[in-house]
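Student: Predicted model and sequence below, questions to follow.
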Amino acid sequence: METILHKAATRGHFDHGWLQTYHTFSFANYYDPARVNFGALRVLNDDVVAPGTGFGMHPHRDMEIVTVPLHGTLEHEDSMGHASAIRPGEIQVMTAGTGIHHSEYAEKGDTPAELLQIWVIPDRRNLSPRYENAAVAGLVRRGEICTVVSPYPGDGHGLWIHQQAWFSLAEMDRDTRTVYTMKSGDSYGVYAFLIEGEANIAGTDLSHRDGLGISGTDSFEIYAVGDARILLIEVPEVE
């Protein structure tokens, strides 16, 4: 088994006033040749957007974009005519494909929007653009590893993307254990991101917003040192 640890403090960080953003992998003005991707996982941004502000209409292409809201409300509009608000307990998936424009704003008021925006390289280019959001809170059972995004439409695991990739959430109580088993023998590995709490994953201690890439194994143990919320992203290799 091989692991690569990305401590939270080593991420790229930019303070734009209205936006506090942390980049696990190279993005925009942050570039580290050793941190360009983990298999098909290309971007993992941890954003806090001030109320009433956000990202104006901007383009994307040939990428699967998964947004996980953590706090507050994020308002979405896109060039396909969708207008919706996503909140904690929901996930948004967007296939940029041949091209899509969208905007994202934190709802006006006193509460910033905190979110993870994750890009996965798709299994092919020039797909038809697609947008979907859905509540996934009902799929998450405390103490278990629960899939919320998979490669397969309609399999009962929430949303889907155009890639042999799985997104899972684990909400664990202090001093409990579980095992993650790879869903595909062809997977490059799993990227574990500690949203909250403390945990030991595959023998490595992680705390708030640390990330760990795990490869070369069929399974690994997760031990919750304290109450923990963990995002696990299993991805294939890309050329």
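Tutor: Structure received. Numbers count the residues shown, from 1 in each chain.

Student: When you work out contacts or count neighbours from here on, use the C-alpha atoms and nothing else.
Tutor: Fine.

Student: Need the outlier residue of this protein, farthest from its centre.
Tutor: In the chain, counting by C-alpha atoms, centre = their mean, residue 109 sits farthest out from the average C-alpha position, at 25.7 Å.

Student: Can you give me the distance of it to residue 16?
Tutor: 19 Å (C-alpha to C-alpha, to the nearest Å).

Student: and if you look at residue 129?
Tutor: For residue 129, the distance to residue 16 - C-alpha to C-alpha - is 30 Å.

Student: Same drill for the two, tell me which one is more crowded.
Tutor: residue 129 (20 against 9; other C-alpha atoms under 10 Å).

Student: contacting residues for that one?
Tutor: Residues in contact with residue 129 (C-alpha atoms under 8 Å, 6 or more residues apart in numbering) are 94-100.

Student: Kindly recompute the last result at 7 Å.
Tutor: 95-100 (C-alpha atoms under 7 Å, 6 or more residues apart in numbering).

Student: Alongside the first one, take a look at this:
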Amino acid sequence: MAQTVLHLANSRGKTDIGWLKSFHTFSFGSSYDPERMNFGALRVLNDDTVEGGKGFGEHPHDNMEIISIPLEGGLKHRDNMNNSAVISDGDIQVMSAGTGIFHSEHNNDPNETVKFLQIWLYPNQINVEPRYDQLTLNKNDRHNRLQQVLSPDPDDAGVWIYQNAWFNLGNFDKGVSTEYRIKAKGNGVYAFILKGSVEIDGQVLNTRDGFGIWDTDKFTIKALSDAEFLLMDVPMDFNI
């Protein structure tokens, strides 16, 4: 029988420092809950809003797979690998921090807010050479179907990371459903609802709710309204 965990939107931790408002599905910074440390290899799922012209100054990371998915506006990225780019709604960005990187992120617009998901996964290899990649996705490819945006295979659809994980985005009309088959034995899926309402395994989920499911091979996701969502298929047990 499938195992599940439900994280309602209003149960998330929160950081509010004026220019940054961030909701934390899992423990992050001063928002600590020993029962909410991770879902398998998924360590961080932050739902960030940054005021116009503001952002995160240069700071380090190491041995973590870091994925950014903009939802509104544009995010300016710079790093010590000489990458400089703006990622916007429809893009996905990945950094394998490996032996160590320094980077900064700022709202590229002085007047409008930017909203993005910041996601961290534990890698399956440590001390790799740091790398950066970004990809512009065709959002039409997720209308009433799942669009793979991340995998462990550089030759597969989307960006790739050092972990046996797959991400899919969906933008479903009300009443549309699909079956999802978990990609690898020992993996589970964490669903994060970006907008609207869906049902998974009998559980109704609304905007910004999170739901993990594992110990099953497949499940059905049905849109109860027009809905957008992210599915993160990740190892439940992992070694670094």
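Tutor: That came through, no problem. The structure displayed is predicted, hence computed values, not measured ones.

Student: if we can go back for a sec, neighbours around the residue lying closest to the residue farthest from the centre of structure 1 once chain neighbours are set aside, how many?
Tutor: When the adjacent residues along the chain are set aside, residue 109 of structure 1 lies closest to residue 51, with 5.8 Å between them (C-alpha to C-alpha, 6 or more residues apart in numbering). When counting by other C-alpha under 10 Å, one arrives at 20 neighbours for residue 51 of structure 1.

Student: hang on, the earlier thing: checking my notes, the residue farthest from the centre of structure 1 in a helix, right?
Tutor: No - Residue 109 of structure 1 is assigned coil when assessed by DSSP: H, G, I helix; E, B strand; the rest coil, not a helix.

Student: What's the match for it in structure 2?
Tutor: Using TM-score structural alignment, the partner of residue 109 of structure 1 in structure 2 is residue 110.

Student: Can you show me the helices along structure 2?
Tutor: Under the criterion DSSP state H, helices are not mapped anywhere in structure 2.

Student: The residue most central in space within it and residue 19 of structure 2, how far apart?
Tutor: For structure 2, residue 119 is the residue whose C-alpha lies nearest the centre (C-alpha atoms, centre = their mean; 4.3 Å). Note on residue 119 of structure 2: its distance to residue 19 of structure 2, by C-alpha to C-alpha, is 20 Å.

Student: Now do the contacts for the residue nearest to the centre of structure 2.
Tutor: By C-alpha under 7 Å, 6+ apart, the neighbours of residue 119 of structure 2 are 44-46, 66-68.

Student: how about 6 Å then?
Tutor: For residue 119 of structure 2, the contact set (C-alpha atoms under 6 Å, 6 or more residues apart in numbering) comprises 44-45, 66-67.

Student: I'd like those as TSV, with distance to residue 58 of structure 2 and neighbour count appended.
Tutor: Shown next, in TSV, are the contacts of residue 119 of structure 2 (distance: C-alpha to C-alpha, whole Å; neighbours: other C-alpha atoms under 10 Å):
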residue	distance to residue 58 of structure 2	neighbour count
44	19	23
45	20	24
66	15	21
67	17	22
